[in-house]
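Participant: Quick one: sequence and predicted model below, then my questions.
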Amino acid sequence: MTDALRVVLLGTAAGPYPAPGRQGCANAVVVGGRVYLVDAGYGTLGKYVSAELSLRDLGGVFVTHLHSDHVAELFTLFLLGWGPANQGVVDPVRVYGPGPDPTDPGPPAAGTEGLVAGNLAAFGQDVAVRQRTSDRPRLAGLIHATDLSAAAGAEIVVHEDDRVRVTARAVPHPPLHLALGYRFETEHGVVAFSGDTARSDAVGELAAGADLLVHEAMEPDFYRSIGYSPKLLDFLAASHTSPADVGRVAAAAGARRVALSHLGPCDPARLDDEGWLGRVRPHYSGPVVVGHDLLDLTV
């Protein structure tokens, strides 16, 4: 497809544990044929290829936060999709995401730069062999990782090129010190991504007047019905957004369309599309779609 602006929901599941029906969280923003990836959970590379997207067209990766269900295949994209064969990555790609927690009292856990560097070291033997035995550029030179920081309430410009301007805001996803939502502005339209977050004015600001808001949704009644403790339910409520609140956020922001993704429960047999839509529609009058893997939306 050659539409000027598309969003492909590559993976739409919440959480790291594999479940039927959906795979890990990942989204492709396609602007005039160039691909910008938001998150890379488990299954991302296979879904990327199934969507008939070329890694040669990858223009940037934007990580919302460093939970495993959002970065499990970040390095895999490059490790398995690198080099001139099969239209792999041959030009440097910028990868943006949260940095380490500056308040961590122990040895600081890796940020996005450290995550990439650690993977390069862990797969060093494989990488070295492939660089010696095939015609491909140095892998370390292709992944330009950047640690981001964002104060609460502040908007930061993350990336600009001839197709897109990307800004970010911190969103509440405790206990992580930083999770990000993103806004993609193009000449063809605006797309916003909530990332993982409790209901937040920051998402509303990112989504102000957007043509499409891709928002996470977690239904607390389901987790209550399967016996989650009050403590765990409180934790989920503090770090995720109910579908009803997604509707409220979208309405307040004036978003023209909403796609629900990062769905919990992720198995469609546990909560079907009408169940999701019925929770959003009382609070938002615009069009809503329920995310499924490989859903392709023209903006």
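Facilitator: Yep, it's here.
Participant: alpha carbons only for contacts and neighbour counts from here, please
Facilitator: OK.
Participant: Confirm that Phe184 sits in a strand.
Facilitator: Yes - counting by DSSP: H, G, I helix; E, B strand; the rest coil, Phe184 is found in a strand.
Participant: Could you measure from it over to Val246?
Facilitator: 19 Å (C-alpha to C-alpha, to the nearest Å).
Participant: okay, those two: which has more neighbours?
Facilitator: Val246 (30 against 22; other C-alpha atoms under 10 Å).
Participant: Would you agree the more buried one is in contact with His215?
Facilitator: Yes - using C-alpha atoms under 8 Å, Val246 is in contact with His215, at 6.9 Å.
Participant: Which residue ranges of the protein form helices?
Facilitator: Here the chain has its helices, by DSSP state H, at 44-50, 68-71, 74-80, 112-122, 124-133, 201-206, 220-225, 230-239, 243-253, 273-280.
Participant: I'd like the ones you listed laid out as CSV, including distance to His262.
Facilitator: As requested, the helices of the chain are exported to CSV (distance: least, C-alpha to C-alpha, whole Å):
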stretch, distance to His262
helix 44-50, 13
helix 68-71, 10
helix 74-80, 17
helix 112-122, 21
helix 124-133, 32
helix 201-206, 15
helix 220-225, 14
helix 230-239, 13
helix 243-253, 11
helix 273-280, 12
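Participant: quick one, which of the ones you listed is nearest to Cys25?
Facilitator: Closest of these to Cys25 is helix 68-71, at 5.7 Å (criterion: C-alpha to C-alpha).
Participant: So which residues make contact with that closest one?
Facilitator: Outside of helix 68-71, the residues within contact range by C-alpha atoms under 8 Å, 6 or more residues apart in numbering are Ala14, Gly15, Pro16, Gly24, Cys25, Ala26, Asp39, Ala40, Gly41, Tyr42, Val63, Thr64.
Participant: Can you tell me which of those residues is nearest Val89?
Facilitator: Ala40 (15.9 Å).
Participant: dump the residue contacts of the closest one.
Facilitator: Ala40 touches Gly24, Cys25, Ala26, Asn27, Val63, Asp69, His70, Val71, Ala72, Glu73, Leu74, counting by C-alpha under 8 Å, 6+ apart.
Participant: Now a ChimeraX select for only the buried ones of the contacts of helix 68-71.
Facilitator: Burial among the contacts of helix 68-71 is assessed by 16 or more other C-alpha atoms under 10 Å; the matching ChimeraX selection reads:
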select :14,15,16,24,25,26,39,40,41,42,63,64
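Participant: In addition, the following structure is provided for comparison:
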Amino acid sequence: MRKTYALLAALAAAGLQPAAAQDTVSPTGIASQWITLGTHGGPVPHADRAEPSNLLLTGSEVYLVDVGDGAANQMARVGVPLARLSGVFISHLHFDHTGGLGAVLGLRFQTEAQNTLTIYGPPGTRQLVDGLIASMRPGGEAGYGVPGEEVHDPSIGIEVIEWRGGETAVVGGMTVRNVENTHYSFTPDSPQYGRYASLSFRFDLPDRSILYTGDTAPSEAVDRLGQGVDLLVAEMIDLEGLLGAMGPARGDQAGGPPPLLIEHLRTHHITPSQIGEMAAAMDAGEVVVTHLVIGNAGREDWRRYEAEIGAHFDGTITIAQDLDGF
């Protein structure tokens, strides 16, 4: 069931902090929430939607699941302090899914967050984090510009765990499983083969289970991981709508984006119908659609997406907006 946090965002913009924002995380350790902080599939910025990021709240634990540009600001808009963040899950290393991580690390460092932040992600995540920490050192050494100020190490309190797919781990009060999906299709003769992976995550919480596809094409491994899941959070592409929004320079015409990009869009993402087939194969309880690569689509198109998903899946379907909660 959708719960919108737009009211909290409006109050925050007015300088108010409603009690509801303070109670976003249940102190009981039972209730969980999934908040779609950013729902636009990048990399081109969108005026009305932030880049892909999600907030998973369970008891007193706070996790980011992907961390697109603006994730820290979106957390503030729903009333969750950055200092409460204890973990980040990264599905893959495309910039629309990682662009906000530098701000999260830098702002935690500048505000002297005391807890350890663990970042879970595919191969290459450690190199990414090491680079971001290196970029923080000049600002950390400059500090507040006060003579005699102690210089702190920005790497303290940051841990990285890389997963290749197929791991199971207990993280806080939940069990997390992952599989390698089909967002990448490197062949054995390519230099990237075996070096990088795109992951889908399943979170088994005290009160329910959530499957986050990340970016993927149809995948039997993801279908198996999601068996019986309560909430399926899936990416989606409307390629024809996207190409139509490009006008005369649409990607399958001369002067448009390179064929390599069009091949990626056609073969490495899932359509509304494929989401429905995936949800049915999993016997999922509910579907939330995010990471929308949909051009200039509006509400009429949303109804069409819901109908195409619903042709295969008869449960609740929601095309998410920023700051929706489930």
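Facilitator: Arrived safely, thanks for sending. As the structure is a prediction and not an experimental result, all values here were calculated from the model.
Participant: Now do the contacts for Tyr96 of structure 1.
Facilitator: Gly60, Val61, Phe62, Val63, Thr112, Ala145, Thr146, Asp147, Leu148, Val158.
Participant: can you do 10 Å?
Facilitator: 38-39, 60-65, 112-113, 144-148, 158-159 (C-alpha atoms under 10 Å, 6 or more residues apart in numbering).
Participant: Can you flag the buried ones in those residues?
Facilitator: Among those, those classed as buried by 16+ other C-alpha under 10 Å are 38-39, 60-65, 112-113, 145-146, 148, 158.
Participant: Which of those residues sits closest to Ala259 of structure 1?
Facilitator: Nearest to Ala259 of structure 1 among those, with distances taken as C-alpha to C-alpha, is Val38, at 14.5 Å.
Participant: Test my guess that the closest one contacts Gly59.
Facilitator: No - using C-alpha atoms under 10 Å, Val38 of structure 1 is not in contact with Gly59, being 11.2 Å away.
Participant: intersection of neighbour lists for these two?
Facilitator: With C-alpha under 10 Å, 6+ apart as the test, Val38 of structure 1 and Gly59 both reach Val29, Val95.
Participant: returning to that earlier point: now for Val246 and His215 of structure 1: what residues contact both?
Facilitator: Common neighbours of Val246 of structure 1 and His215 (C-alpha under 10 Å, 6+ apart) are Ser194, Val203, Val258, Ala259, Leu260.
Participant: which residue in structure 2 lines up with the second one?
Facilitator: In structure 2, the residue paired with Val203 of structure 1 according to TM-score structural alignment is Val222.
Participant: I'd say its match and Thr216 touch.
Facilitator: Yes - using C-alpha under 10 Å, Val222 of structure 2 is in contact with Thr216, at 8.9 Å.
Participant: Common neighbours of the two, please.
Facilitator: Glu180, Asn181, Thr182, Leu199, Ser200.
Participant: Of these, just say which sits nearest to His264 of structure 2.
Facilitator: When these are compared against His264 of structure 2 (criterion: C-alpha to C-alpha), the nearest one is Thr182, at 11.0 Å.
Participant: Please name the residues that touch the aligned partner of that closest one in structure 1.
Facilitator: Structural alignment (TM-score structural alignment) places Thr182 of structure 2 against Pro172 in structure 1. The neighbours of Pro172 of structure 1, taking C-alpha under 10 Å, 6+ apart as the test, are 152, 178-181, 195-203, 238-240.
Participant: tally of neighbours for the residue lying closest to Tyr196 of structure 2 once chain neighbours are set aside?
Facilitator: Distances taken as C-alpha to C-alpha, 6 or more residues apart in numbering place Pro123 nearest to Tyr196 of structure 2, at 5.4 Å, with adjacent residues excluded. For Pro123 of structure 2, the neighbour count with other C-alpha under 10 Å is 20.
Participant: thought Pro123 of structure 2 was touching Glu180?
Facilitator: No - using C-alpha under 10 Å, Pro123 of structure 2 is not in contact with Glu180, being 11.3 Å away.
Participant: joint contacts of these two?
Facilitator: Taking C-alpha under 10 Å, 6+ apart as the contact rule, Pro123 of structure 2 and Glu180 both touch His92, Trp163, Arg164, Gly165, Tyr196, Ala197, Ser198.
Participant: who touches the second one in this structure?
Facilitator: Spelled out, that is Trp163 of structure 2. Trp163 of structure 2 neighbours (C-alpha under 10 Å, 6+ apart): 91, 120-125, 178-180, 197-199.
Participant: switch to 8 Å and redo it
Facilitator: Contacts here follow C-alpha under 8 Å, 6+ apart; on that basis Trp163 of structure 2 touches Tyr120, Gly121, Pro122, Pro123.
Participant: swap in the fourth one?
Facilitator: By C-alpha under 8 Å, 6+ apart, the contact list for Gly165 of structure 2 reads Pro122, Asn178, Val179, Glu180, Ala197, Leu199.
Participant: follow-up on the earlier one: what about Val222 and Thr216 of structure 2, which has more around it?
Facilitator: Neighbour count, other C-alpha under 10 Å: between Val222 of structure 2 and Thr216, Val222 has more, with 26 against 23.
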